[in-house]
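*Asks:* dropping a prediction and its sequence here:
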Amino acid sequence: MHEITPIPLSALTTIATGGAPERMLDATTAEGLVSALRETWSRGDEWFVLGGGSNLFVGDEQFEGTVIRVLTRGIDELPSPHEGRIRLRAQAGHGWDELVAYAVEHGYAGLEAMSGIPGTVGAAPVQNIGAYGQEIQETLVEVELIDAATGEISTVPASELGLGFRTSVLKHHYGSEPERRAVILSITVDLLVARERIVRGEQLRRALTLGDDAPVPLSWVRERILATRASKGMLWDQVDPDTHGVGSFFQNAIVTETVARALPPECPRWPVSPDLDTVTVIPLASYGGLIPAPAREAADVKVSAAWLIEQAGIRKGFKLPRSRASVSTKHALALTNRGGATAAEVAELARFIQSRVHSEFGLVLQPEPVLVGVEL
């Protein structure tokens, strides 16, 4: 690690807000990252780690603490215990899309629908990133992390990360602390060795406009996903202000079936799959020869936040008077910095959208990025 002259966070985040922190460290190796974290924790500083800056919304005031830039890189191929599969271990600072590109190029399936998602590998499990029905939890085996409370390094299986819809025990949710404060050093995923695949998921099939079950090349899936994301302003482009944001600013809402039925029928929605592999244990002493029918639990439903926003009267390109922040002209779910917008301007727009959706549909949209020094 080495200490550098602090760089304004507006130059290091895709939404381009935030002043220079009090202190900044660069970590280019796993050992350097561990040293930087332990040294910062020993000082008692406020701190956060910075990867690609694509899921971070920072306030206008100086951050009174230390920012550690995670610049570690590298991908290792490891054997998988499962026939026909392979494992990839990637360092936390490696670009996520670079990992996806590597997998597709080498014929390893399981990440291709998440092409074009910005940010770094280390941030992916924290957010349980996903796109078009594919999530990292489907292939994630384990993470190596360092615990902020003890400074100890451990390898934690994916099953212990509390992975859910855009969440984990490591995520700093708006208004609360993470259940476990730790920093990921590397991740390991288990992928199918195959250069083409049959696409099963409904969302992905719709995005790819597939009509049959014929296998398609991974490279073709990646190309189509990248084109789709570009058309929505979800791929960073220096000259396109529609990409100068944090991607989807609000999460799609997860509601009960009862709440979903109260929404207009044209509101796009997708079932959140229940656990179909639940094991029923019946003590032998009480077994009478019949297995009771499983009790049906109400399934949650994911509804489109973009649809809710537009139907609340917020159109693509909308902005408040005299504001330099606006909704993307390509996607209603993206809030963008049109040039020189302050964090206060972006936050004002976000609060206005939340109030409109709540007034119209009774739902409070939750921000997706990590907020530092900002309140909604």
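*Replies:* In hand now; what should we look at?

*Asks:* hey, let's count contacts and neighbours off CA atoms from now on
*Replies:* Fine.

*Asks:* now the helices for the stretch 251-376 of the chain?
*Replies:* Applying DSSP state H, counting those that start in this stretch to the stretch 251-376 of the chain gives helices spanning 257-262, 305-311, 343-361.

*Asks:* one more to weigh against that first structure:
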Amino acid sequence: MPTTAVPLADLTTLRLGGPARQLVRATDTDAIVAAVREADAAGERLLVLGGGSNLVVPDDGFDGTVVRLESRGHTVTRDGDTALVDVAAGEDWDELVAATVTEGLGGLECLSGIPGSTGATPVQNVGAYGVEVADLLVDVTLLDRATGEVATVPAGALGLGYRTSRIKGHDREIVLSARFRLTTDGLSAPIRYAELARTLGVEAGTRVPVAEARAAVLGLRRGKGMVLDEADHDTWSAGSFFTNPVVGKDVADDVARRVATLDARPVTAWPTDDGRVKLSAAALIERAGVPRGHPGPDAPVRVSTRHTLALTNRGDGTTAELLALARDVRDRVEAAFGVRLVPEPVLVGRAAL
């Protein structure tokens, strides 16, 4: 049965946002499909909610039906040196990663510590420390709201790109489950990320025991306030609030010239396969004069004291204050470097930049 006037702040990692008019907790795939079909038949506005880790809800809440994905469980089918892992959409992502590491399966360990549900990970092609969901995803099972049909769609048809997919930014297709292909030799994916390689004391491209990789990633994320901790307000966030901008080489060169005139450290940049350049959003924010903890220790919402990409609720903030801070950071970067940062979380309803 749906419950009414449920505070959505209690269901998001930012702990911000007003109530949902009604909330349906769907504990298995059939219940998810039934709840969505019922809402659609009634002409209801619909919000599908997983772990709430990548969501910004307005202070006045959501005037419609929220379907919370609470399906759980995964199965492993081993086939020689690989295994297929089939996961329910509502399964907690980090619990899944921990389970695969315990089972000696390699591939997901560099995505340790990321909050949220498994069903959300293909939507924005979650990635960290040199690994993306696209590297491991085989397919997803989707509910198509237009037709009411449930179908399995291969990863190659999802339009997976840097923190995006064809199913991001709308609820027309809803992930019910996902399958990943992992290795069975107990070793990680090749370590590609320089910071992680240094932490592990290995050369780039080396594979290490999965438990060692997971421990190192969790240590790095904790140091940046990116592992959820009820007592630590630096973790009351939606993770990285802005994506790293991907720009043309001419824009990247212009940014480098502007940074040099400020006598600041260069902005970290990575070449992309299509000839463009990915710039570090955190570095752009810092070089634009936004320090950690901005705008100050008394602000109810502020930049994390450990990572400039995270905007944090210090306990009594509002979504309006969060969005005002996001605009301030975005506008400072654009004024300094001519690059407009794009938010990574999903902004619900009137929660808009």
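*Replies:* Cool, got the structure. Here the structure is a predicted model, which is why all the values come from computation and not from measurement.

*Asks:* tell me which of the helices of the stretch 251-376 of the first structure is the most buried.
*Replies:* Among the helices of the stretch 251-376 of the first structure, helix 305-311 has the highest mean neighbour count (mean count of other CA atoms under 10 Å), at a mean of 21.

*Asks:* of all the helices of the stretch 251-376 of the first structure, which lies closest to residue 190 of the first structure?
*Replies:* Nearest to residue 190 of the first structure, of all those, is helix 305-311, at 31.3 Å by CA to CA.

*Asks:* that closest one aligns to what range in the second structure?
*Replies:* Counting by TM-score structural alignment, helix 305-311 of the first structure falls onto residues 281-287 of the second structure.

*Asks:* what's the offset of that stretch from the middle of its chain?
*Replies:* Chain-centre distance of stretch 281-287 of the second structure: 19 Å, with CA atoms, centre = their mean, to the nearest Å.

*Asks:* over to stretch 16-24 of the first structure?
*Replies:* With CA atoms, centre = their mean, you get 22 Å for stretch 16-24 of the first structure.

*Asks:* so which bits of it are buried?
*Replies:* 16-21, 23-24 (16 or more other CA atoms under 10 Å).

*Asks:* ok, now stretch 158-177 of the second structure?
*Replies:* Neighbour-count burial for stretch 158-177 of the second structure, with 16+ other CA under 10 Å as criterion, is recorded at 158, 160, 162-165, 167-168, 173-177.

*Asks:* do stretch 38-45 of the first structure as well
*Replies:* Buried-residue list, stretch 38-45 of the first structure, by 16+ other CA under 10 Å: 38, 40-41.

*Asks:* also stretch 111-123 of the second structure?
*Replies:* Buried, per 16+ other CA under 10 Å, within stretch 111-123 of the second structure: 111-123.

*Asks:* the residues you listed into CSV, with extra columns for secondary structure?
*Replies:* Shown next, in CSV, are those (DSSP: H, G, I helix; E, B strand; the rest coil):
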residue, secondary structure
111, helix
112, coil
113, coil
114, coil
115, coil
116, coil
117, strand
118, helix
119, helix
120, helix
121, coil
122, coil
123, coil
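
*Asks:* once aligned to the first structure, how far is the match of helix 305-311 of the first structure on average?
*Replies:* Following the fit onto the first structure, the mean deviation recorded for stretch 281-287 of the second structure is 0.4 Å by mean CA distance after the TM-score superposition for the first structure.

*Asks:* measure residue 312 of the second structure to residue 133 of the second structure for me?
*Replies:* Counting by CA to CA, to the nearest Å, the gap from residue 312 of the second structure to residue 133 of the second structure is 26 Å.

*Asks:* in strands, which of the buried residues of stretch 38-45 of the first structure appear?
*Replies:* Residues of the buried residues of stretch 38-45 of the first structure located in strands (DSSP state E): none.

*Asks:* please name the residues that touch residue 51 of the first structure.
*Replies:* 69-71, 93, 119-120, 122-123 (CA atoms under 8 Å, 6 or more residues apart in numbering).

*Asks:* of all the buried residues of stretch 38-45 of the first structure, which comes closest to residue 200 of the first structure?
*Replies:* residue 38 (44.5 Å).

*Asks:* alignment lookup: that closest one to the second structure.
*Replies:* Residue 38 of the first structure maps onto residue 37 in the second structure, by TM-score structural alignment.

*Asks:* surely its match meets residue 148?
*Replies:* Yes. Proximity of residue 37 of the second structure to residue 148 meets the contact threshold set by CA atoms under 8 Å, at 7.2 Å.
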